[in-house]
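>>> 3D, please:
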Amino acid sequence: MIAALPFPNIDPVLWSVDIGGFTLAIRWYALAYIAGFLLAWWWGNRAIRNAQLWVNDTAPMTLKHAEDFLTWAIVGVIIGGRLGWVLFYSQGAWLDDPTMIYKVWEGGMSFHGGFLGVVVVAILFARKYKIPVLSLADILALGVPIGLGLGRLANFINAELWGKPTTAPWGVVFPNTPDCPLTWLDPVCARHPSQLYEAILEGIVLFALLAYLAYRRGWLKTPGALAGVFFMGYGAARFFVEFFRQGDAQFTSATNPWGHILRLGQEVDSIGFTMGQLLSLPMIAVGLLLLIYARRTSSTT
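Now for the predicted structure:
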């Protein structure tokens, strides 16, 4: 008999109230974003206060800088995340309906897009306030895994982005899986809880690794090194988990010509790259190059 874990069926909406026909709701996903930003800001401030962690025992920015950058980061994540989803995952639907670009409340955010958005605003912020951009990148690298972990937990609560079918005893029976031939309560419908895999690898493991390198190994004294490890760590974790995660339906060979070449998609036996893997490979490469550059630059100064 196939064993499986039932989905806890947590309501994605923590609290809601109807006001004149308009529903005001507080969702776990929104709370994950808010908590992620605030905890990352707090963790970054902790590193800034510890001057001994930095080159010449001097933090690269002030606490006021960190407070100001929080707003910039929020804007970068929201705009970049939405544009990334529209460009990477909407199959060009925005060309027929350009208004969908700003309809964030309808869902659809891309981590890679949000990440690029933060990179852009970080470069602009560093230039504006004359902050070493690589050291700012290191501070961001310390805090981002917190938001990643919380975001993946929110994905699990929303019963979205689930994994491929599995017979593993820790498989979870998610509601509304489209290809389940029986009632969703049947164990044969169990799937990998890939959201939790990502929460562990991209959140807990990556956070612990970066904290160890920063506080125990002194890597913040080599500007850019920690950011390089983050790039590689996230890219490798996401690439690995994609083997267990249900592929994106818009990239199946039936709906996308590239699917015949790359075998993108949601087929159970798909062995080709998914869109998430394609977007993660450049991150791994950039992270490696950044780490090499940081090490070489540090050794010559």
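
>>> rest of the way, CA atoms for contacts and neighbours
Noted.

>>> Please enumerate the helices of the stretch 51-200 of the chain.
63-89, 93-96, 111-129, 133-157, 194-198 (DSSP state H, counting those that start in this stretch).

>>> Distance to residue 105 and mean neighbour count for those - can I get that in CSV?
What follows is those, written out as CSV (distance: least, C-alpha to C-alpha, whole Å; neighbours: other C-alpha atoms under 10 Å):
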stretch, distance to residue 105, mean neighbour count
helix 63-89, 10, 19
helix 93-96, 15, 12
helix 111-129, 16, 18
helix 133-157, 15, 23
helix 194-198, 21, 23
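
>>> Residue 27 is nearest to which of those?
Residue 27 lies closest to helix 133-157 among those, at 9.1 Å (C-alpha to C-alpha).

>>> Output the contacting helices and strands for that closest one.
helix 28-49, helix 111-129, helix 194-198, helix 206-215, helix 225-241 (3 or more C-alpha pairs under 8 Å, 6 or more residues apart in numbering; DSSP states H and E).

>>> Now show me the structure for the sequence below, then we'll compare the two:
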Amino acid sequence: MQAMIPFPDISPEIFSISLFGMEFALRWYALAYIAGIVIAWRLAVSALKSPQLWPGQQPPLRPEQVEDLLTWIILGVILGGRLGFVLFYQPGYYLAHPTQILRIWQGGMAFHGGLLGVIVAAWVYAARQGIAKIQMADLVAYTVPAGLMLGRLANFINAELWGRPTELAWGVAFPGQAAQSCGQALGEICARHPSQLYEAAMEGLILGGALIWLTWRRQSLQRPGLNLGVFLAGYGLARFVVEFFRQPDAQFVTTGNPLGLAWEIGGYGLTMGQLLSLPMIALGLYFALRAKPQPQTKAAT
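Next up is the predicted model:
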């Protein structure tokens, strides 16, 4: 029998309470969002209170402006993530059922759409406040990976977005008929790559650690666009690699396309996640390679 790791018995709900006949629950995924926002807020404030990190010792915004920026970013994540899922993954379904688009609580968010939403929201906020856009983008990029890591850990706890079948020793037996349907004999459970943990490590721990090191040890904020470029290219590369181990989206998997490729030619192709990651890698390399040190001038006193 194939060796596999049993899925840990962790409830998606941390706790629940009943009030006035209604049930309210705090789920790990919600806690990941909350903790990610708090960590991002503290990282941003810490960097803004350290003028030596910035060109001319002039941070692009005041620490107290971070709360307003976070409000815009949260809206960008929600609206962009939902619209991205609708447009990238199931446009036909939502075109036929437009009232379903607003039902975010039923699931369906796309990271690449959320990223576009954050870019638009931050760009609008920067334009309204007269803030240097690239410097603010560097700040936001530096704070994002912690939230990504927590979100992927919550995906694992929720037993969602699991990986492709594997015979490796660390394969996990995820619960649910869909996860266990790997073409084996009836009743036989299969193991899958814990791709959520791969993403937590690559998109969160490694990428976040690199950005923190660049910011505080290599003075990367002195080179506008470098943090942004490293984040875009780093995330795009991590997602591109993980897609080889992650179970493709169900709408792309057919009898003639078992690998769930969104684009295929001559027996080779790319998943939707890989297609969307390629522009991120290219744009990230563009920003990183063109980032130049800024002349240093002492801040006015």
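
>>> ok so, going back, can you list the helices and strands packed on helix 133-157 of structure 1 in a markdown table and add distance to residue 176 of structure 1?
A markdown table is the format used below for those (distance: least, C-alpha to C-alpha, whole Å):
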| stretch | distance to residue 176 of structure 1 |
| --- | --- |
| helix 28-49 | 19 |
| helix 111-129 | 24 |
| helix 194-198 | 16 |
| helix 206-215 | 31 |
| helix 225-241 | 22 |
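
>>> For residue 153 of structure 1, which of the ones you listed is the nearest?
Comparing these by C-alpha to C-alpha, helix 194-198 comes nearest, at 6.6 Å.

>>> Could you check which residue of structure 1 pairs with residue 70 of structure 2?
Per TM-score structural alignment, the equivalent position to residue 70 of structure 2 in structure 1 is residue 70.

>>> so who does that match touch?
37, 41 (C-alpha atoms under 8 Å, 6 or more residues apart in numbering).

>>> Kindly report the same for the one 3 residues further on.
Shown here is residue 73 of structure 1, whose contacts under the criterion C-alpha under 8 Å, 6+ apart are 118, 121-122.

>>> Mind putting the helices of the stretch 51-200 of structure 1 into a markdown table with distance to residue 229 of structure 1?
Compiled in a markdown table, those are given as follows (distance: least, C-alpha to C-alpha, whole Å):
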| stretch | distance to residue 229 of structure 1 |
| --- | --- |
| helix 63-89 | 20 |
| helix 93-96 | 35 |
| helix 111-129 | 15 |
| helix 133-157 | 9 |
| helix 194-198 | 17 |
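
>>> So for residue 221 of structure 1, which of the ones you listed sits nearest?
helix 133-157 (8.8 Å).

>>> From the chain's centroid, how far away is the closest one?
Mean-position distance between helix 133-157 of structure 1 and its chain equals 7 Å (C-alpha atoms, centre = their mean, to the nearest Å).

>>> What of stretch 241-254 of structure 2?
The answer for stretch 241-254 of structure 2 is 17 Å, by C-alpha atoms, centre = their mean.

>>> quick one: residue 47 of structure 1 and residue 53 touch, right?
Yes: counting by C-alpha atoms under 8 Å, residue 53 is a contact partner of residue 47 of structure 1 at 7.3 Å.

>>> so what's residue 108 of structure 2 closest to, chain neighbours aside?
residue 85 (6.0 Å; C-alpha to C-alpha, 6 or more residues apart in numbering).

>>> what do you get for residue 276 of structure 2?
residue 112 (7.0 Å).

>>> thinking the one you found is in contact with residue 79, fair?
No: using C-alpha under 8 Å, residue 112 of structure 2 is not in contact with residue 79; the gap is 11.7 Å.

>>> For residue 8 of structure 1, find the nearest of the helices of the stretch 51-200 of structure 1.
helix 133-157 (8.2 Å).
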